[in-house]
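Peer 1: Turn this into a structure:
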Amino acid sequence: MSLSIEPVAPDFRDDLASDSKLLSRYVEACEKLTSHLPPRRERSVAQQEKAARAETAARGARHRFLDLHADHVHNELTDGRSRQVRLDELAFAGADRYPGLVPTRAEMAADQQLPQSEKSGGEVDQGIFFAHLLDRRDTGEHLLRSMLAPTARALDLLPEFRRTGHLDLGQVVIRRDGCVAEVTICNQHVLNAEDNGVVEALETAVDLALLDDAVSVGVLRGSVLSHPRYAGRRAFGAGINLTDLYTGKIGFVDFMLRRETGYIRKLVHGLNLGSGHRLLDLPGGKPWVGAVETFAIGGATQVALVLDRVIAASDAYFSLPALTEGIVPGAANMRLGRVVGRRMAQRLIFFGEQVAADSPQALALCDEVVAPEAVDAAVAAAADRLADPAVPSNRRMLHLAEESDDLFRTYMSRYALEQSARMHSPDVVAKLERTWVHRKRKA
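Peer 2: Now for the predicted structure:
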């Protein structure tokens, strides 16, 4: 085939075996059209347009293939939904079984070595894959429930945590005091921002708190910062680590999807302990208290939305600068309007409005505002109140009424498409570039 002639789109016939071969050959042909082009940032306008046409054609074929076969693909990769398979394992198994459908492990490992502006865009193809799996009720529910299972790391560490009541997970520390497990984010050099490692450590810590029968209530807070401007002060979190996003270290699957379907959803619903009965799989979790000190920026405000009691220091503030970053702020678009109203949600997301904790508007984002020196006592009092045995049943019913599994699954299906595309859009890359240059000049 000539490299200048675009391949003919495959005519899928609803036969999985033959259609998967057609997809593989077509994607390979599309990739050959661009294999001779220079790296992304060095391409001419004409070369960029040629690459975009080839990528769009291949992605259109993936959509059509998954329209027909998403159920069968998922069933095959999970042995008829008998196995709980996590996101990364599912994506790489799909790559091995259906060449051309999603990037392979080796391809994604190579991408991780590149800055965001030079990546292949394979994460967009992962977004297509998960969007179709989540769009279908049976496959989507199985995928989401699989992500609520305890991680292998948490299960390995559970005996030690039960014995000592304390574990240092690197970027997160968990400590049990009585019936309360305090989970502290320790990423001080970037103002307790989240990255792939923080998301992994947070999920492990949340699992441990939920698995330990001695724990009735969890507390989430940020550690004391080392930054000169905030030295000696705690901060709840600065959102996504933009430096890591710029340098290509923030993963779509390992950060964006895992964060929402892993530790944040576990804060809401608890763990899927695999009882074998759908109604009994999710015991409803445990109540969580958040201590918002100094600031809750971006992802930190997203997390505050799902906590049962939020204590804010009077000198703290909340913000959700989604447009500054150019990406979708997780599930905040689904939850924020319900909490603060549509108009205020738009002011936060579209205009980057900051909400001071001691302002009337903050009453929709936190439950109690106290002097900075009184935060510890207020958190302890809230945890004591939430340790009441009647709380878990009531919080389970509250969550059922306001955020159904179908609502979350449908949102995440669209989120997979939107977020994977936003991460690789030219305007996001340009914004990251400007932020990077600004920080280098200040340094």
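Peer 1: switch to C-alpha atoms for all contacts and neighbour counts from now on
Peer 2: Noted.
Peer 1: Strands along this structure, start to end?
Peer 2: Using DSSP state E, the strands of the chain run over residues 166-168, 172-177, 180-185, 217-222, 288-292, 295-297, 309-313, 317-319, 355-356, 368-370.
Peer 1: Could you dump those strands into TSV and include distance to Leu211?
Peer 2: As requested, these are exported to TSV (distance: least, Cα to Cα, whole Å):
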stretch	distance to Leu211
strand 166-168	14
strand 172-177	12
strand 180-185	11
strand 217-222	12
strand 288-292	14
strand 295-297	27
strand 309-313	21
strand 317-319	31
strand 355-356	35
strand 368-370	28
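Peer 1: to compare against the first, here's another:
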Amino acid sequence: MTGSDTTTDCVHVEIVGSVARLTLSRPPVNAFNAQLVGQLDDAVAEVETRADVRVAILTGAGRCFAAGADLHEIADLSVDAMSWWNRRLERAVDRVARLGIPVIAAVNGHALGGGFELALAADFRFFSAAATVGLPEVTLGIVPGAGGMSRLTRIVGAMRAKELIMSGRRVRPEEADALGLGWQAGSRGALAAAEGLAETLSAAPHPAIRAVKESVDRATDSSLQASLAADVAALTAVFATDEARRGIVAFRTP
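Peer 2: Just a heads-up that it's a prediction; the model follows:
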């Protein structure tokens, strides 16, 4: 087994054997700011270049996977600046989805908003007992803009996706499992469960695994890029409304 580590302020990349583990680390809740988003994009780009890496695991440090956008950073952005910020996040999330290797999300705690959108970009998801997931953007007067609406719909169907997104409610592991969003990790914990699957997948013939991922993604995502562009446009339009400003300001005000 060989190993290597790359650590930035917000993302830690550890490669052991043929498995890369990317850990989001921006205490206390791994909220996305421009720095974390940029470093995540760079980390995934690094994994893309590694011919020796056959599986990637995404997880979060501490008690959260990722609690979504840092509202302190985005609350005062202009519409144009918000559009640019969101496109950077969408690009990083989509880069995860387009990796030519299996990606496993070990959801060790809250995965909300952009954090859940990132988890949805993975091929597989394991949820710890403490995990909660959801897209609460509507409660702030905005909408998910990094692919969450499109990817959630493809996983759970239109009716359930609308209910989850329109209500903004949080989902616990038992329901997430029943909805087909991923698996409960049980007593093993999400990371250990992800590592177990990674070991199995990394031992399989890589060309076959890659071909399966490409074929299944092509079958289900033929119009995904158009949907992603629509998600970005929707967030840009809604962010300009007074309701969005009031919702975000109210959330960040103690």
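Peer 1: Show me what Asp221 of structure 2 aligns to in structure 1.
Peer 2: Here Asp221 of structure 2 is matched to Glu403 in structure 1, going by TM-score structural alignment.
Peer 1: circling back to that earlier point, generate TSV for the strands of structure 1, with mean neighbour count and distance to Thr247 of structure 1 as supplementary columns.
Peer 2: Output for the strands of structure 1, formatted as TSV (neighbours: other Cα atoms under 10 Å; distance: least, Cα to Cα, whole Å):
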stretch	mean neighbour count	distance to Thr247 of structure 1
strand 166-168	16	27
strand 172-177	20	23
strand 180-185	24	22
strand 217-222	26	24
strand 288-292	26	29
strand 295-297	26	21
strand 309-313	25	33
strand 317-319	24	24
strand 355-356	20	30
strand 368-370	19	37
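Peer 1: between those, which gets nearest to Thr204 of structure 1?
Peer 2: Closest approach to Thr204 of structure 1 among those is made by strand 172-177 (9.1 Å; Cα to Cα).
Peer 1: What separation is there between the match of Asp221 of structure 2 and Thr410 of structure 1?
Peer 2: Using Cα to Cα, to the nearest Å, Glu403 of structure 1 is found at 11 Å from Thr410 of structure 1.
Peer 1: Looking at the two, which has the bigger crowd around it?
Peer 2: Legend: neighbour count by other Cα atoms under 10 Å for Glu403 of structure 1 and Thr410, higher for Thr410 (16 against 13).
Peer 1: isn't that one right up against Thr139?
Peer 2: No - Thr410 of structure 1 is beyond contact range of Thr139, at 11.9 Å (criterion: Cα atoms under 8 Å).
Peer 1: Ala131 of structure 2 pairs with which position in structure 1?
Peer 2: The equivalent of Ala131 of structure 2 in structure 1 is Ala316 (alignment by TM-score structural alignment).
Peer 1: Chain neighbours aside, what residue packs nearest to its match?
Peer 2: Nearest non-adjacent residue to Ala316 of structure 1, counting by Cα to Cα, 6 or more residues apart in numbering: Thr294, 4.2 Å away.
Peer 1: what sits against Ala61 of structure 2?
Peer 2: If you count contacts by Cα atoms under 8 Å, 6 or more residues apart in numbering, Ala61 of structure 2 has them with 23-27, 30.
Peer 1: Likewise for Thr236 of structure 2?
Peer 2: 79-80, 82-83.
Peer 1: Now do the same for Val19 of structure 2: its match in structure 1.
Peer 2: In structure 1, Val19 of structure 2 lands on Val180 (TM-score structural alignment).
Peer 1: I meant Leu58 of structure 2, not that one.
Peer 2: When structure 1 is aligned by TM-score structural alignment, Leu58 of structure 2 is paired with Leu220.
Peer 1: do you know how far its match is from Ile185 of structure 1?
Peer 2: Taking Cα to Cα, one finds Leu220 of structure 1 at 8 Å from Ile185 of structure 1.
Peer 1: what's the answer for Asp212 of structure 1, then?
Peer 2: 20 Å.
Peer 1: do the same with Lys249 of structure 1
Peer 2: Distance, Lys249 of structure 1 to Ile185 of structure 1, by Cα to Cα: 19 Å.
Peer 1: swap in Phe408 of structure 1?
Peer 2: Relative to Ile185 of structure 1, and taking Cα to Cα, Phe408 of structure 1 is found at 26 Å.
Peer 1: quick revisit: list the contacts for the aligned partner of the residue nearest to Ala316 of structure 1 in structure 2?
Peer 2: By TM-score structural alignment, Thr294 of structure 1 lines up with Gly109 in structure 2. By Cα under 8 Å, 6+ apart, the contact list for Gly109 of structure 2 reads 63-66, 127-128, 130-132.
Peer 1: Would you mind putting those residues into CSV with distance to Gly147 of structure 2 alongside?
Peer 2: Below are the contacts of Gly109 of structure 2 laid out as CSV (distance: Cα to Cα, whole Å):
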residue, distance to Gly147 of structure 2
Arg63, 24
Cys64, 20
Phe65, 18
Ala66, 16
Phe127, 20
Ser128, 23
Ala130, 24
Ala131, 21
Thr132, 19
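Peer 1: so which of those residues hold up in structure 1?
Peer 2: Retained contacts for those in structure 1, judged by both residues aligned by TM-score structural alignment, their matches' Cα atoms under 8 Å, are 63-65, 128, 130-132.
Peer 1: Now rank these by neighbours and give me the top one.
Peer 2: Counting neighbours by other Cα under 10 Å, Phe65 comes out on top of those with 32 neighbours.
Peer 1: what's near enough to touch that one?
Peer 2: 24, 29-30, 59, 106-111, 115.
Peer 1: Arg151 of structure 2 pairs with which position in structure 1?
Peer 2: Looks like Arg151 of structure 2 aligns to Arg335 there (TM-score structural alignment).
Peer 1: how about the nearest residue to its match, chain neighbours excluded?
Peer 2: Leu305 (7.2 Å).
Peer 1: so what corresponds to Lys67 of structure 2 in structure 1?
Peer 2: One thing to correct before we go on: residue 67 of structure 2 is Ala, not Lys. In structure 1, Ala67 of structure 2 lands on Ala238 (TM-score structural alignment).
Peer 1: For the equivalent of Gln35 of structure 2 over in structure 1, grab the count of nearby residues.
Peer 2: With TM-score structural alignment as the criterion, the equivalent of Gln35 of structure 2 in structure 1 is Gly197. For Gly197 of structure 1, the count of nearby residues is 16 (other Cα under 10 Å).
Peer 1: Next, the contact list for Gly197 of structure 1, please.
Peer 2: Contacts of Gly197 of structure 1 (Cα under 8 Å, 6+ apart): Gln171.
Peer 1: Where in structure 2 does stretch 124-143 of structure 1 align, residue-wise?
Peer 2: Under TM-score structural alignment, there's no match for stretch 124-143 of structure 1.
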